[in-house]
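K.L.:
model this:
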Amino acid sequence: MRARIVALVVIAVLVVTGFAALIYSLTRPDQEPIQAKPSAQLPMVDKASLERAIHDAFTSQPPQSVICERGLIARVGQSTRCDVTMSAAYGIQPTVTVSSVDNGKVSYSMTPAVSKTQLEAAVADMVTRTRNAAPQSVTCLSGLEGKQGAVAFCDITDSGYTSRRTALVSEVSGLAMNYGLTPVLEKSVAETSLAAQLRQSGRSADAVNCAGDVESKVGATQRCTAVISR
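P.N.:
Model (predicted):
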């Protein structure tokens, strides 16, 4: 006779599963105000000039490409967003806002952020580096704001099951954004741990299956099923 035991694996303290969350950081560009001349015919910074000015701001680590949604109207408070690609796995999407217009010169500031597509590429790269194997897919629910403590949730599908991970911003300085994935108790580790606990209690499980990974935060739970022969 077999009995099915359903258990909740509970994380009581933070658990690190043998690897540190990979942290992505963008080299901080020159912090001096960026300036560009508006078009002589229209009161705006044209798209090409804006892209060139942003590219040139990254003096120590030039981006592979800069693509802005549109040009920037030369009026304080006007803004646009630009996709800055640093590598195949990493980029940012800063919001560019006009801060002042003086004698034909437009000065503007940039606020960092990561788009949904950029975050998915970065998370896939983090998982690949950690497990030495690429996940089947990564789907993030949103992009990531450039604010310390900001979070975004991403679903990672690998080996036939999907787990949710949290991308967390740890530090922001200028355009530099440091963020990584919170560590988890992996599904296989949770299953092995539960099987070992059952053996110690005098019951040997024929099979143990957990629904997914367990987030490493206080109070996190995951449902696991053990089949035991009597």
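K.L.:
going forward, measure contacts and count neighbours with C-alpha atoms only.
P.N.:
Noted.
K.L.:
so where's the longest helix in this structure?
P.N.:
The residue-count maximum for a helix in the chain (DSSP state H) belongs to helix 116-131.
K.L.:
list the buried ones in the helix or strand that that one is followed by?
P.N.:
Counting by DSSP states H and E, the next helix or strand C-terminal to helix 116-131 is strand 137-140. Residues 138, 139, 140 are the ones in strand 137-140 that count as buried (16 or more other CA atoms under 10 Å).
K.L.:
next up, for comparison:
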Amino acid sequence: MNVLKKTLAIAAMTLATSPAFAAVSTYNVTTTWFEPDTQPKNSIFEGSFSYDSATKVITGLAGKLSESMTGTDASNMTWLNLNYQLVSWYDAALGGTFAATFKNSNTNTFSTLAGGDGWSPQAGVDIGGVYYGYPRPANNPGNAYALIFVPDNPLTALTQTQINKLAYADCAPGGMMGAVCMTGTSAAGYGSVGTMSGYPVSQVISMVAVPVPEASTYTLLSLGLVMTGMIARRRREQA
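P.N.:
I've put the predicted structure just below:
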């Protein structure tokens, strides 16, 4: 029994000192911006991401963004692949985490002639949606992005205030709008609706993976296996 007691003591110490790993889950997300000028086609982002519920960090956000100005109906719009999550931050006031995924491997989206960071929704509104590299069309990198918001509980429906901060930009060169990128922003969130009057209306998040077990779960499982083996051995010895 001394060996069993030692095993229990070691397990207890392990549980007391080992940090519990936060549950990391994978989610799907669909964000929609209403486009008055291209109805019945809207701008839609469909993607997925991983979320750490302890650190509130989003990783691996990627997906595709529809171009509502293309196609004859909603079934055959062109979709852009957005595979580079380059920006993320936590907003304590809104109670959640923002993340943006881009078409290019950099954030160069809007012109910086009027200042600004060259990508954020507010920078886009302030410059009138003019593309990065203006005034030379050949310098337009044709970037695009979608900005989503994940509440502390990702499955909680967004409030209107949170929806107002969702945004997208599509600066595909050679488009119908010349030097202006197609954007989707809200007047309440950024002071103006998008360049074709588009604005965010909804976001739906759903879980698609089981959370990763905490370290303590593995410790208890190992302890159970050890104890089972020891009990079986004692029974054999007493037989």
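K.L.:
Can you calculate the TM-score here?
P.N.:
Comparison of the two superposed chains (TM-score structural alignment, normalised by the length of the first structure) gives a TM-score of 0.33, and 117 aligned residues with a CA RMSD of 5.0 Å.
K.L.:
Quick one: list the elements packing against the longest helix of the first structure.
P.N.:
strand 137-140 (3 or more CA pairs under 8 Å, 6 or more residues apart in numbering; DSSP states H and E).
K.L.:
Who are the packing partners of the strand it packs on?
P.N.:
helix 116-131, strand 151-158.
K.L.:
Of those, which is nearest residue 200 of the first structure?
P.N.:
Smallest distance to residue 200 of the first structure across those (CA to CA): 29.7 Å, for helix 116-131.
K.L.:
what's the angle between the closest one and strand 151-158?
P.N.:
Inter-element angle recorded for helix 116-131 of the first structure and strand 151-158: 60 degrees (by axes from the mean of the first three to the mean of the last three CA atoms, to 10 degrees).
K.L.:
Identify each buried residue in helix 116-131 of the first structure, please.
P.N.:
Applying 16+ other CA under 10 Å to helix 116-131 of the first structure flags 116, 117, 118, 119, 120, 121, 122, 123, 124, 125, 126, 127 as buried.
K.L.:
Now render the residues you listed as CSV, adding distance to residue 171 of the first structure.
P.N.:
Shown next, in CSV, are the buried residues of helix 116-131 of the first structure (distance: CA to CA, whole Å):
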residue, distance to residue 171 of the first structure
116, 19
117, 21
118, 18
119, 16
120, 19
121, 20
122, 17
123, 17
124, 21
125, 20
126, 18
127, 21
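K.L.:
Give the other helices and strands that whichever helix in the second structure runs longest contacts.
P.N.:
Criterion DSSP H: the longest helix present in the second structure is helix 215-238. Applying 3+ CA pairs under 8 Å, 6+ apart, we find helix 215-238 of the second structure packed against helix 2-17.
K.L.:
picking up where we left off before, can I get the helices and strands packed on strand 137-140 of the first structure in CSV with distance to residue 190 of the first structure?
P.N.:
Converted to CSV, those look like this (distance: least, CA to CA, whole Å):
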stretch, distance to residue 190 of the first structure
helix 116-131, 17
strand 151-158, 16
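K.L.:
how about the strands of the second structure, start to end?
P.N.:
24-34, 43-52, 57-67, 78-82, 84-91, 96-102, 144-151, 167-170, 182-184, 199-207 (DSSP state E).
K.L.:
got those as TSV, with distance to residue 221 of the second structure and mean neighbour count columns?
P.N.:
What follows is the strands of the second structure, written out as TSV (distance: least, CA to CA, whole Å; neighbours: other CA atoms under 10 Å):
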stretch	distance to residue 221 of the second structure	mean neighbour count
strand 24-34	20	21
strand 43-52	23	22
strand 57-67	28	22
strand 78-82	40	19
strand 84-91	35	18
strand 96-102	34	24
strand 144-151	32	26
strand 167-170	45	29
strand 182-184	50	27
strand 199-207	26	20
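K.L.:
As TSV, those strands with distance to residue 121 of the second structure would be great.
P.N.:
Below are these laid out as TSV (distance: least, CA to CA, whole Å):
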stretch	distance to residue 121 of the second structure
strand 24-34	14
strand 43-52	15
strand 57-67	16
strand 78-82	17
strand 84-91	12
strand 96-102	11
strand 144-151	9
strand 167-170	6
strand 182-184	8
strand 199-207	12
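K.L.:
just so I know, which of those lies nearest residue 226 of the second structure?
P.N.:
Taking the strands of the second structure one by one with CA to CA, strand 24-34 is closest: 28.0 Å.
K.L.:
before we move on, the earlier item: compute the inter-axis angle for the longest helix of the second structure and helix 2-17.
P.N.:
Using the same axes, to 10 degrees, helix 215-238 of the second structure lies at 180 degrees relative to helix 2-17.
K.L.:
tell me which residues of helix 215-238 of the second structure are tucked away?
P.N.:
Residues 216, 223 are the ones in helix 215-238 of the second structure that count as buried (16+ other CA under 10 Å).
K.L.:
Tell me which residues of the top strand by length along the first structure come out buried.
P.N.:
For the first structure, the strand with the greatest residue count under DSSP E is strand 161-173. Residues of strand 161-173 of the first structure classed as buried by neighbour count (16+ other CA under 10 Å): 162, 163, 164, 165, 166, 167, 168, 169, 170, 172.
K.L.:
what sits against the closest residue to residue 65 of the second structure other than its chain neighbours?
P.N.:
For residue 65 of the second structure, ignoring the flanking residues on the chain, the nearest one in space by CA to CA, 6 or more residues apart in numbering is residue 45 at 4.4 Å. Residue 45 of the second structure sits next to 29, 30, 31, 32, 63, 64, 65, 66, 146 when contact means CA atoms under 8 Å, 6 or more residues apart in numbering.
K.L.:
Could you save those as JSON lines and add columns showing distance to residue 78 of the second structure?
P.N.:
Formatted as JSON lines, the contacts of residue 45 of the second structure follow (distance: CA to CA, whole Å):
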{"residue": "29", "distance to residue 78 of the second structure": "19"}
{"residue": "30", "distance to residue 78 of the second structure": "17"}
{"residue": "31", "distance to residue 78 of the second structure": "16"}
{"residue": "32", "distance to residue 78 of the second structure": "15"}
{"residue": "63", "distance to residue 78 of the second structure": "13"}
{"residue": "64", "distance to residue 78 of the second structure": "10"}
{"residue": "65", "distance to residue 78 of the second structure": "8"}
{"residue": "66", "distance to residue 78 of the second structure": "6"}
{"residue": "146", "distance to residue 78 of the second structure": "15"}
